[in-house]
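>>> can you look at this prediction? I've put the sequence above it.
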Amino acid sequence: MTPNHDELFTHNAPRPLADMLRPDDLDAVFGQDHLLSKDGTLRRMVEAAKAGQPFPSLIFWGAPGTGKTTIARLLADAIGMQFEPVSAVFDGVADLRRVFAKARENRAAGRKTLMFVDEVHRFNKAQQDGLLPHVEDGLVTLVGATTENPSFALNGALLSRCQVLVLNRLDEPALNQIIARAESHYGQALPITDEARAMLCAMADGDGRYCLNTVETIMAQISNASPMASSSSSGESGDLLSAEDLGKLLSQRAMAFDRAGDQHYNLMSVLHKSLRSSDADAALYWFARMVIGGEDVHYILRRLTRFAAEDIG
């Protein structure tokens, strides 16, 4: 049964912290300054649209938790479009027809429609082709979100009608801004040491949603957890949780990895670069990350053998 979109996208309690703290303005989005700063690509598009220029269809390519859905929703608000969300996982032809029918009603009433397709790479070729005529005639402005490389995951015909914008993984300053927003929501500082805070950011690995979910877990469990911090090795943190305490409180996050997609090639590339720069610690880290992620060890050995022959000699 297809989920009701009102149930999927409206704010109903109880809501996760990550949903409650979604930005309500593009200026409140952290970590995507290359797109949303005053001279950012997306900011310029928004200003042009406000001045009467057509807004282009877009593909947001980025890792989970980087703000793709949030930015799409805020875009619709910023440029005065009706926001119509679709999930390429749950929705089918009937749902697309419903959105296009609503878009025709909006057009008749003088309103424009922003059609947001989450996980757009999950649509098959026929479904992607079905979007083309409605994008071409301006019935909808398409904003698709994907975690996969659009060059491989999307049809060339659809790509030629869209601009691809890359959303970066959130860096530590952006994650700390998100944590500060959560602390403001709770009305208190997160009860962890600076070292534990750095560990939290490292565990998030650029994923803002994971970061907020972890903050919520800490705040929910801290009142019921035994006072571990008092036995921390530093002895100077009072009631603050140390990095070691945080590790006990939280389960380890699975490393982001795939054996056939971008991560497969990106991690091997950075392993090579670490070896070329004689950075043994970095090379061991990326090697371990690939092994823990499930990479074929024979593939790693073949690449290391090739590296030894070609780069070392």
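Arrived safely, thanks for sending.
>>> alpha carbons only for contacts and neighbour counts from here, please
Noted.
>>> ranges for the helices of the stretch 201-313 of the chain?
Along the stretch 201-313 of the chain, counting by DSSP state H, counting those that start in this stretch, helices occupy 208-222, 243-249, 262-276, 280-293, 297-307.
>>> buried stuff in the last one?
Neighbour-count burial for helix 297-307, counted by 16 or more other Cα atoms under 10 Å, picks out 300, 304.
>>> please apply the same query to the third one.
Applying a neighbour-count criterion of 16+ other Cα under 10 Å, the buried positions in helix 262-276 are 267, 268, 271, 272, 274, 275.
>>> distance from it to the middle of the chain?
How far helix 262-276 lies from its chain's middle: 22 Å, per Cα atoms, centre = their mean, to the nearest Å.
>>> what's in contact with it?
Residues outside helix 262-276 that contact it (Cα atoms under 8 Å, 6 or more residues apart in numbering) are 148-149, 256-258, 280, 282-283, 286-287, 290, 295, 300, 307, 311.
>>> ok, which of the helices of the stretch 201-313 of the chain comes nearest residue 55?
Closest of the helices of the stretch 201-313 of the chain to residue 55 is helix 208-222, at 27.3 Å (criterion: Cα to Cα).
>>> then this one, side by side with the first:
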Amino acid sequence: MFKSSNTTPLADKLRPTSLDEVYGQEHILDSDSLFLKLDKNSYALSMILWGPPGCGKTTIARLLTKKIEGILYTLSAVISGAAEFKDVFKKASENKKCGINTILLVDEIHHLNRSQQDIFLPYIENGTIILIGATTENPSFELNSALLSRCKVVVVNRLDTNALLHILKRAERLLDKPLPIREEARTTLCDMADGDARFLLNICEELFDLKHTSPLTSSELLSLMQKRTPIYDKGRDQHYNLISALHKSLRGSDCDASLYWLARMLTAGENPLYIIRRLVRCAVEDIGLADPAALQQALAANQAYELLGSPEGELAIAQAVIYLATAPKSNAVYKAYKNSVSDAKNYGSLMPPFHILNASSELMKEQGYAEGYVYDHDTKEGFSGQNYFPDKFKRRIYYKPVERGFEREINKRLQYWATLRRKLS
């Protein structure tokens, strides 16, 4: 009654059966790599494979387990519960008594909370299991330090265009027919996949089923197929990577790169107010008084965005980004504050010198409060040159302006007062 149908996705049909068929990971899989020069027993070390979606983490994990003699169990941290993990540990303990290795492959291991991750520790420690975890998130942030200390972290790279083009050719050989796209559209197709082989092959599957008379151009391909949404999770690693890239591009006075990272974040759905908060920080930390208007521009962007909303308000953010990127840079204010805080913590509750304290009672007058204070406005230069640091505390110079922007003018003022102070001392 029923006809058999092959509904296996192309991505599964094309899954590599040997490490030689894995593209884009030459840094760990090349014949000269240290990773593959490990002897057979070294593969029996627990490891964490870290990389973006669709780069081949699970495939590599499965292929590596073939090099370890033992029984493989595969669980997903997303859908597997505590009972399933305990069942594997029970079987692994029985395998160990028989001298058989147990390899546990855990996909999306970062979805396990800290307590759940701890359950692996004794079984890894006593050699009951060899753990191979796959994660898209930075292990430093998402995995326990105790678990990380027992595993080797292997970075799996985002697939580049060359690797994706190789995968396209494999798909064509497997199905024995060419993709219905022009040569120049092949690169466009790879760009659409954004480093994700699984997404690429899903598009290919649709293209192979097309009833089209002539090969598609790049523009036809873009209009027909949906582009992959860029990887971005506002609460995880990529969020911090991109805001760091924006901040460092601003600090490095690269206007165009700054605009690119801004656009990456906004198009991915980042909260514009979060970006503005970082612009305000950049204005005071990396520009400071080299251009006092930088802070005004950042705050104005905040006000304009709250008034206009999106998308009109995003133009105000772009204007602030351009201003901050092209402004003269100085971290003199940042360093001055940091050093003054350090002294405040290290030297405790030193009293101010008595001559700058108000004598608000007779007792305080008798103790010398306000005695000898000179009112600066009554002097010829409007500057008394008196000491305002605590007594017996050597004078510090915290603020050292750079010879850029408005701080060049501030430096002249400081030198003028320093000269007067020396004359009056």
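Alright, I've got the coordinates. It should be emphasised that the depicted structure is a prediction, and the values quoted were computed from it without experimental measurement.
>>> TM-score of the superposed pair?
Here the superposed chains carry a TM-score of 0.84, computed using TM-score structural alignment, normalised by the length of structure 1; 283 aligned residues with a Cα RMSD of 2.1 Å.
>>> hang on, the earlier thing: and the buried ones among the contacts of helix 262-276 of structure 1, selectable in PyMOL?
Those of the contacts of helix 262-276 of structure 1 that count as buried under 16+ other Cα under 10 Å are selected in PyMOL with:
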select buried, resi 148+257+282+283+286+287+290+295+300
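>>> between the contacts of helix 262-276 of structure 1, which is nearest residue 223 of structure 1?
Among the contacts of helix 262-276 of structure 1, residue 256 lies closest to residue 223 of structure 1 (Cα to Cα), at 30.9 Å.
>>> what is the aligned counterpart of that closest one in structure 2?
Under the alignment (TM-score structural alignment), residue 256 of structure 1 pairs with residue 231 of structure 2.
>>> so how far is residue 153 of structure 2 from its match?
Computed as Cα to Cα, to the nearest Å, the residue 231 of structure 2 to residue 153 of structure 2 distance reads 21 Å.
>>> please name the nearest non-neighbouring residue to residue 219 of structure 1.
In this structure, residue 219 of structure 1 finds its nearest non-sequential neighbour in residue 190, 7.6 Å apart by Cα to Cα, 6 or more residues apart in numbering.
>>> what residues are up against the one you found?
Applying Cα under 8 Å, 6+ apart, the residues contacting residue 190 of structure 1 are 183, 215, 219.
>>> aligned partner of the second one in structure 2?
So that's residue 215 of structure 1. With TM-score structural alignment as the criterion, residue 215 of structure 1 matches residue 204.
>>> also the first one?
In the superposition onto structure 2, residue 183 of structure 1 corresponds to residue 172 when matched by TM-score structural alignment.
>>> from memory that match sits against residue 180, does it?
No. Here residue 172 of structure 2 does not reach residue 180: they are 10.4 Å apart, not a contact under Cα atoms under 8 Å.
>>> can I get the buried residues of helix 262-276 of structure 1 in JSON lines with distance to residue 250 of structure 1?
Output for those, formatted as JSON lines (distance: Cα to Cα, whole Å):
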{"residue": "267", "distance to residue 250 of structure 1": "26"}
{"residue": "268", "distance to residue 250 of structure 1": "29"}
{"residue": "271", "distance to residue 250 of structure 1": "28"}
{"residue": "272", "distance to residue 250 of structure 1": "32"}
{"residue": "274", "distance to residue 250 of structure 1": "30"}
{"residue": "275", "distance to residue 250 of structure 1": "33"}
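>>> what about residue 172 and residue 180 of structure 2, which has more around it?
Neighbours were counted for residue 172 of structure 2 and for residue 180 using other Cα atoms under 10 Å; residue 180 has more, 21 against 14.
>>> nearest residue to the more buried one in space, please, no chain neighbours.
Using Cα to Cα, 6+ apart and skipping residues adjacent in sequence, the residue nearest residue 180 of structure 2 is residue 215, 4.6 Å away.
>>> can you tell me what residue 201 of structure 1 aligns to in structure 2?
Checking TM-score structural alignment: residue 201 of structure 1 goes with residue 190.
>>> how about that match, what does it touch?
Contacts of residue 190 of structure 2 by Cα under 8 Å, 6+ apart are 161, 164, 165, 200.
>>> distance check, the second one against residue 341 of structure 2.
It refers to residue 164 of structure 2. Residue 164 of structure 2 sits 53 Å away from residue 341 of structure 2, going by Cα to Cα.
>>> of the two, which one has the most company?
residue 164 (26 against 11).
>>> what's the neighbour count on residue 9 of structure 2?
Residue 9 of structure 2 has 12 neighbours, counted by other Cα under 10 Å.
>>> list the contacts for it?
residue 202.
>>> do that again at 6 Å, thanks
Applying Cα atoms under 6 Å, 6 or more residues apart in numbering to residue 9 of structure 2 gives no contacts.
>>> need the counterpart of it in structure 1.
Residue 9 of structure 2 maps onto residue 16 in structure 1, by TM-score structural alignment.
>>> hang on, the earlier thing: give me the element the residue nearest to residue 219 of structure 1 is part of.
Using DSSP states H and E, residue 190 of structure 1 maps to neither a helix nor a strand.
>>> distance of it from residue 181 of structure 1?
In this view, residue 190 of structure 1 and residue 181 of structure 1 are 11 Å apart by Cα to Cα.
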